[in-house]
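K.L.:
Predicted model and sequence below, questions to follow.
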Amino acid sequence: MLAELSPALIAEVQDAAKLLVSKQRICILTGAGISAESGIPTFRDKQTGLWENYKAEDLATPEAFSRDPALVWSWYQWRRKLVANKKPNPAHKALAYWQRRARANHQQLTLITQNVDDLHEQAGSIVTHLHGNLALNRCNQCQTPYKSTSDNLHSSEVLHSSDVDAIDAEALITCSHCDGYIRPDIVWFGESLPVQAWQTAEEAAADCEMFISIGTSSLVYPAAGLSQLAKQNGAKVIEINPNPTPNTIVDIIIKEKAGLIMPLLVKQITGS
């Protein structure tokens, strides 16, 4: 696979490996780019089909759910169908392998993601979700988790209609505790991040010796501030992204897809 990379990229991977090989505390943040390599659309991608006249930013809000819960619920059922058959790519698998090796060697490798899919888990990683999990649901009113995910996915049959007005409000599920509507367990625009997840991320970033940003533009706060927190506390910062954003705190920028870089990087770090 090294033959697919330019000499400059190979040198950057080797430099990154040299920095990482002896470190005991590593924090990794992944974003939409790593999931896009598995075929999951990003929020910046234009919506298609039934939803082509809607912006994701206008549906993923508490206000949108209050205004038209059936519309928002159905959109998330459509999104669930989009990711249902997606599988981890080589970057997910490399990270999972590296994390297992780190645990065996008494190293601390904390994996944080902004993504709401479960591709890291499918690959075998232990991961903290900052923006929620698309596979989970909770009550919009009392916040009680709703367990029957299979029932929720079945209700996506409503999307067989080609007319937004035909969306079946009966697809909505109500909470057995308070009769509030069940919603995806996702952090919407304007909502706070989960307290425990954010605390885990902050502590890992502040304490790490190396911080790696993979497939994220580092523009969405507060997650984008994690690399700055790491840098302020003495960590080196590596960014792996085909389209990196100008960032003066990054020590090594590897301008390539994570699926190509991560297996090579992890091989050089672990020797296997």
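P.N.:
Received the coordinates, thanks.
K.L.:
Going by C-alpha atoms from here, please, whenever you check contacts or count neighbours.
P.N.:
Fine.
K.L.:
ranges for the helices of the stretch 1-150 of the chain?
P.N.:
Counting by DSSP state H, counting those that start in this stretch, the stretch 1-150 of the chain has helices at residues 7-20, 32-36, 56-59, 62-67, 69-83, 90-104, 119-123, 149-154.
K.L.:
Save those helices as TSV, and put in mean neighbour count too.
P.N.:
Shown next, in TSV, are those (neighbours: other Cα atoms under 10 Å):
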stretch	mean neighbour count
helix 7-20	17
helix 32-36	23
helix 56-59	16
helix 62-67	15
helix 69-83	19
helix 90-104	20
helix 119-123	19
helix 149-154	14
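K.L.:
and Asn243, which of those is closest to it?
P.N.:
Of all the helices of the stretch 1-150 of the chain, it is helix 32-36 that lies closest to Asn243, at 9.4 Å by Cα to Cα.
K.L.:
measure Ala70 to Leu172 for me?
P.N.:
6 Å (Cα to Cα, to the nearest Å).
K.L.:
before we move on, the earlier item: how about TSV for the helices of the stretch 1-150 of the chain, with distance to Leu130 added?
P.N.:
Listed next are those as TSV, based on distance: least, Cα to Cα, whole Å:
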stretch	distance to Leu130
helix 7-20	24
helix 32-36	13
helix 56-59	18
helix 62-67	17
helix 69-83	18
helix 90-104	17
helix 119-123	13
helix 149-154	20
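K.L.:
ok, and here's another one to check against it:
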Amino acid sequence: MKNIVVLTGAGISAESGLKTFRDADGLWEGHDVMEVATPEGFRNNPELVLEFYNQRRRQLLTVHPNDAHKALVALEMEYNVHIITQNVDDLHERAGSSNVIHLHGELLKAKSTDSTENIFEWQKDILLGDTCINGFQIRPHIVWFGEAVPLLEDAISITEKADILIIIGTSMQVYPAASLIDFVDASTPIYFIDPKPAIKNSEKNNITVIAENAVDGVPILVASLIDK
């Protein structure tokens, strides 16, 4: 069974009605990224940071997987599929995908400020004073700017084995996630689905660009791959 690796970004979740964090002006829901997405921001104003992610978590619980998420599940009938997502929502899992790596963490998990390995499920608000079993304040399980990406090596290892790479709804501007494209063989077919693709067909012979929204482009591609 061939290996398909799927790299997804904010574009696929936005079509479920989930707001992307970053606005056109670079602000995250009106906040400078340094205020709400860095360890320094958390130290300076933990209540602001916790409420920022509390709002994101509340919204996540009101939305549902879309046709793009569901189409990727159908691929598992014919291929060994691994999804590597930059998104912190659980929409891939809720749709039914079996193998999902979250490079940037997960909104529905929390972790201790004392140990990055003390991670647990968490669906309600995180408040100042909420502590882990060892008495330390907890924080969202989100990889902030300036922090290591713990699952990057796993993602690279999976990408290196790809027979097909599919990239969906990402600007290819956020590193190290964007660098994963460099770990597939030069002859590996790459499909890039985005209404405003950051990659052009002419860049590499093995790239096919589908300039569509995820909910339109992904089902079309999946149907063609299943029919092969």
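P.N.:
That came in fine, so what should we check first? All values reported here derive from a predicted model rather than from experimental measurement.
K.L.:
circling back to that earlier point, out of the helices of the stretch 1-150 of structure 1, flag the one nearest Gly225 of structure 1.
P.N.:
For Gly225 of structure 1, the closest of the helices of the stretch 1-150 of structure 1 is helix 32-36, at 16.6 Å, according to Cα to Cα.
K.L.:
what stretch of structure 2 does that closest one fall on?
P.N.:
With TM-score structural alignment applied, helix 32-36 of structure 1 matches the range 10-14 in structure 2.
K.L.:
Have a look at how far, on average, that stretch is from structure 1.
P.N.:
Once superposed with structure 1, the aligned residues differ from stretch 10-14 of structure 2 by a mean of 0.4 Å; criterion: mean Cα distance after the TM-score superposition for structure 1.
K.L.:
Quick one: the strands in structure 2, in order.
P.N.:
Assigned strands in structure 2, in chain order: 3-8, 80-85, 100-102, 105-112, 119-121, 138-142, 164-168, 190-193, 207-210 (criterion: DSSP state E).
K.L.:
can you redo those strands as CSV with mean neighbour count and distance to Glu93 of structure 2?
P.N.:
Converted to CSV, those look like this (neighbours: other Cα atoms under 10 Å; distance: least, Cα to Cα, whole Å):
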stretch, mean neighbour count, distance to Glu93 of structure 2
strand 3-8, 23, 13
strand 80-85, 23, 10
strand 100-102, 19, 7
strand 105-112, 21, 11
strand 119-121, 13, 14
strand 138-142, 23, 17
strand 164-168, 23, 16
strand 190-193, 25, 20
strand 207-210, 20, 24
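K.L.:
To Asp67 of structure 2, which of the ones you listed lies closest?
P.N.:
Taking Cα to Cα, strand 164-168 is the member of the strands of structure 2 nearest to Asp67 of structure 2, at 13.0 Å.
K.L.:
matching residues in structure 1 for that closest one?
P.N.:
Counting by TM-score structural alignment, strand 164-168 of structure 2 lines up with residues 210-214 of structure 1.
K.L.:
To what extent does the matching stretch diverge from structure 2 after superposition?
P.N.:
Aligned to structure 2 and superposed, stretch 210-214 of structure 1 gives a mean residue distance of 0.9 Å (mean Cα distance after the TM-score superposition for structure 1).
K.L.:
who's in contact with Pro219 of structure 2?
P.N.:
Contact partners of Pro219 of structure 2, counting by Cα atoms under 8 Å, 6 or more residues apart in numbering, are Asp67, Ala68, Ala71, Leu72.
K.L.:
Alignment lookup: the last one to structure 1.
P.N.:
Pointing back at Leu72 of structure 2 there. Checking TM-score structural alignment: Leu72 of structure 2 goes with Leu95.
K.L.:
Go ahead and confirm its match touches Ile261.
P.N.:
No - Leu95 of structure 1 lies out of contact with Ile261 (Cα atoms under 8 Å); the separation is 11.0 Å.
K.L.:
Just tell me what Gln77 of structure 1 corresponds to in structure 2.
P.N.:
Checking TM-score structural alignment: Gln77 of structure 1 goes with Asn54.
K.L.:
Verify the stated contact: its match with Ile126.
P.N.:
Yes - with contact defined as Cα under 8 Å, Asn54 of structure 2 reaches Ile126; the gap is 6.6 Å.
K.L.:
Distance to Pro176 of structure 2 for the strands of structure 2 - can I get that in CSV?
P.N.:
Formatted as CSV, the strands of structure 2 follow (distance: least, Cα to Cα, whole Å):
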stretch, distance to Pro176 of structure 2
strand 3-8, 12
strand 80-85, 12
strand 100-102, 13
strand 105-112, 14
strand 119-121, 22
strand 138-142, 15
strand 164-168, 15
strand 190-193, 18
strand 207-210, 20
